[in-house]
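*Asks:* Compute the structure for the input listed below.
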Amino acid sequence: MAFDTFDEGIVPGGMRSKYEIRILICYLLNSIKEPVSKEIIVDSICEESLANYFETSSCFDDLIEKGNIIEEGSDGDIKTYTVSKNGVMIANQLDTILAYTVKEKAYDCAINLLAQKKKERENSVEIVKTDMGYNVNCKISGGNLDLLSFSIFAPDMSQAQIIKKNFYENPTTFYKVILAMLTQNKESVGEALESLL
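*Replies:* Okay, here's the model as predicted:
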């Protein structure tokens, strides 16, 4: 198979042909079974250094143009896509061309990115600059109901970003710890804190 892509930053065993990248994109969309953004698919391939970002983005656009990927709707302002019948056929017939580890890494990364996006939709963090530093406003949502909202001070942007990152990583545990402390349920506090270890 001819190599026809840039290979800067690609791990050994990564993809160096547009043909393989297109197959992997179809495979991911077919495996995930729900509409996803271009960003999720491209990032899931590139975060694992399986292919070059620009080549992957270009291949995604090519698949749209050829009708192998179709726009399904949107998630806010972001367009979401699914694989067409022809794309499903490509995924099913040609997925043996791709190494198992390449498919596994890309799929696992895509699932993790989707889970992170879901957390960010259901929970929110807003960083607001003040005269003294930053207020980090966090909110935990349970569907149409806000379960908990709070604001915490951070002296600088780097600490505010750490708070934001850690909040998004496990908002459920955070909620359990706060609730257990406020209700003075020592057993629940211990259980919630153990899940962080």
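
*Asks:* make it CA atoms for all contacts and neighbour counts henceforth
*Replies:* OK.

*Asks:* quick one: the most centrally placed residue in the chain and residue 37, what's the gap?
*Replies:* The centre of the chain sits closest to residue 113, judged by CA atoms, centre = their mean, with a distance of 1.5 Å. Distance, residue 113 to residue 37, using CA to CA, to the nearest Å: 11 Å.

*Asks:* quick one: secondary structure of the residue in the chain sticking out farthest from the centre?
*Replies:* In the chain, the residue that sits farthest from the middle, by CA atoms, centre = their mean, is residue 184; the gap is 35.5 Å. What DSSP: H, G, I helix; E, B strand; the rest coil gives for residue 184 is coil.

*Asks:* How are the strands of this structure distributed by residue range?
*Replies:* Using DSSP state E, the strands of the chain run over 36-37, 69-75, 78-83, 123-129, 134-142, 145-154.

*Asks:* by contact count, what packs against the longest one?
*Replies:* Other elements packing on strand 145-154 under the criterion 3 or more CA pairs under 8 Å, 6 or more residues apart in numbering; DSSP states H and E are strand 134-142.

*Asks:* okay, now residue 151: neighbour count?
*Replies:* Applying other CA atoms under 10 Å, we find 15 residues neighbouring residue 151.

*Asks:* Quick one: residues contacting it.
*Replies:* 135-138 (CA atoms under 8 Å, 6 or more residues apart in numbering).

*Asks:* Please give the structure of this sequence too, so both can be compared:
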Amino acid sequence: MPGFIQDKLEIKFLILYIAARIEEPAPFDAILDLTLCDDAIDYFDFSDCLADLVRTGHLTLSDAGLYALTDKGRRNGAACESSLPYSVRRRCDKNLEEWNRRLRRQRQVKASVEQRPNGTYTVRLQLTDDKGGVIDLKLMMVDQAQAKAVAKRFQEAPQKLYGRIIQALTEEHE
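*Replies:* Reported below is the predicted structural model:
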């Protein structure tokens, strides 16, 4: 199936459309994946367009390799986004929804492992929501493998751990 995007100008409009809806600055690969929602776009045209948007001040590129929309990019993108085919915008919106959901989860669920001077490990588990901290728990683990396993399990299902802690702390004792 041929794509709807016909030229580099439309690719630039699409990149600006995406950059305006992504919740935080994003790396090259993320913007590429989100932009490739149309079959007519290829990697080389995308790369050229992204570089042009940075060069013209529509996007910034941080030292960490993250792209962000500028005020100029926001204004010009908003003025041109209606020229993008509806089906392309719909596909982008669906992909952006999933991307932004993953970004929110990364911000809300954190786990880290740090070695202590005595050779044991501290696992820090953090869960937040849009109102602030829900849980901030530090646990001592005897070895790194155990610490990493606890951190991984927490990141997969933090709500389970939270629920079990609340249940353990609020249930009646016999």
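
*Asks:* Do you know the score for how well these two fit?
*Replies:* Remark: TM-score between the superposed chains equals 0.59 [TM-score structural alignment, normalised by the length of structure 2]; 160 aligned residues with a CA RMSD of 4.4 Å.

*Asks:* quick revisit: for the counterpart of the residue nearest to the centre of structure 1 in structure 2, list the residues it contacts.
*Replies:* Aligned counterpart of residue 113 of structure 1 in structure 2: residue 99 (TM-score structural alignment). When contacts are counted by CA under 8 Å, 6+ apart, residue 99 of structure 2 touches residue 22.

*Asks:* now residue 99 of structure 2: how far from residue 132 of structure 2?
*Replies:* 22 Å.

*Asks:* do the same with residue 59 of structure 2
*Replies:* For residue 59 of structure 2 relative to residue 132 of structure 2 (CA to CA), the value is 31 Å.

*Asks:* Could you check which of the two is surrounded by more residues?
*Replies:* Using other CA under 10 Å as the criterion, residue 59 of structure 2 and residue 132 rank with residue 59 on top: 25 against 9.

*Asks:* Grab the nearest non-local neighbour of the more buried one.
*Replies:* Of all residues not flanking residue 59 of structure 2 in the chain, residue 69 sits nearest, at 4.5 Å (CA to CA, 6 or more residues apart in numbering).

*Asks:* Report the separation between that neighbour and residue 16 of structure 2.
*Replies:* In terms of CA to CA, residue 69 of structure 2 sits 7 Å off from residue 16 of structure 2.

*Asks:* try residue 162 of structure 2
*Replies:* Residue 162 of structure 2 is 39 Å from residue 16 of structure 2, by CA to CA.

*Asks:* So for these two, which residue has more residues nearby?
*Replies:* When residue 162 of structure 2 is set against residue 16 and neighbours are counted by other CA under 10 Å, the residue ahead is residue 16, at 27 against 15.

*Asks:* which ones are touching the residue mapped onto that one from structure 1?
*Replies:* In structure 1, residue 16 of structure 2 lines up with residue 26, judged by TM-score structural alignment. Neighbouring residues of residue 26 of structure 1 by CA under 8 Å, 6+ apart: 68-69, 83, 87-88, 90-91.

*Asks:* Out of the residues you listed, grab the one that's most surrounded.
*Replies:* residue 83 (29 neighbours).

*Asks:* dump the residue contacts of that one.
*Replies:* 26, 29-30, 68-70.

*Asks:* Residue 165 of structure 1 - how many residues pack around it?
*Replies:* Residue 165 of structure 1 - counted by other CA under 10 Å - has 12 other residues nearby.

*Asks:* circling back: now for the residue nearest to residue 59 of structure 2: what does it line up with in structure 1?
*Replies:* Residue pairing (TM-score structural alignment): residue 69 of structure 2 is matched to residue 81 of structure 1.

*Asks:* Relative to residue 134 of structure 1, how far out is its match?
*Replies:* Separation of residue 81 of structure 1 from residue 134 of structure 1 (CA to CA): 37 Å.

*Asks:* so where do the helices sit in structure 1?
*Replies:* Per DSSP state H, structure 1 carries helices over the ranges 18-32, 38-46, 53-65, 85-94, 100-122, 157-169, 171-182, 186-194.

*Asks:* To residue 148 of structure 1, which of those helices lies closest?
*Replies:* helix 171-182 (7.4 Å; CA to CA).

*Asks:* which secondary structure elements does that closest one contact?
*Replies:* Looks like helix 171-182 of structure 1 contacts helix 186-194 (3+ CA pairs under 8 Å, 6+ apart).
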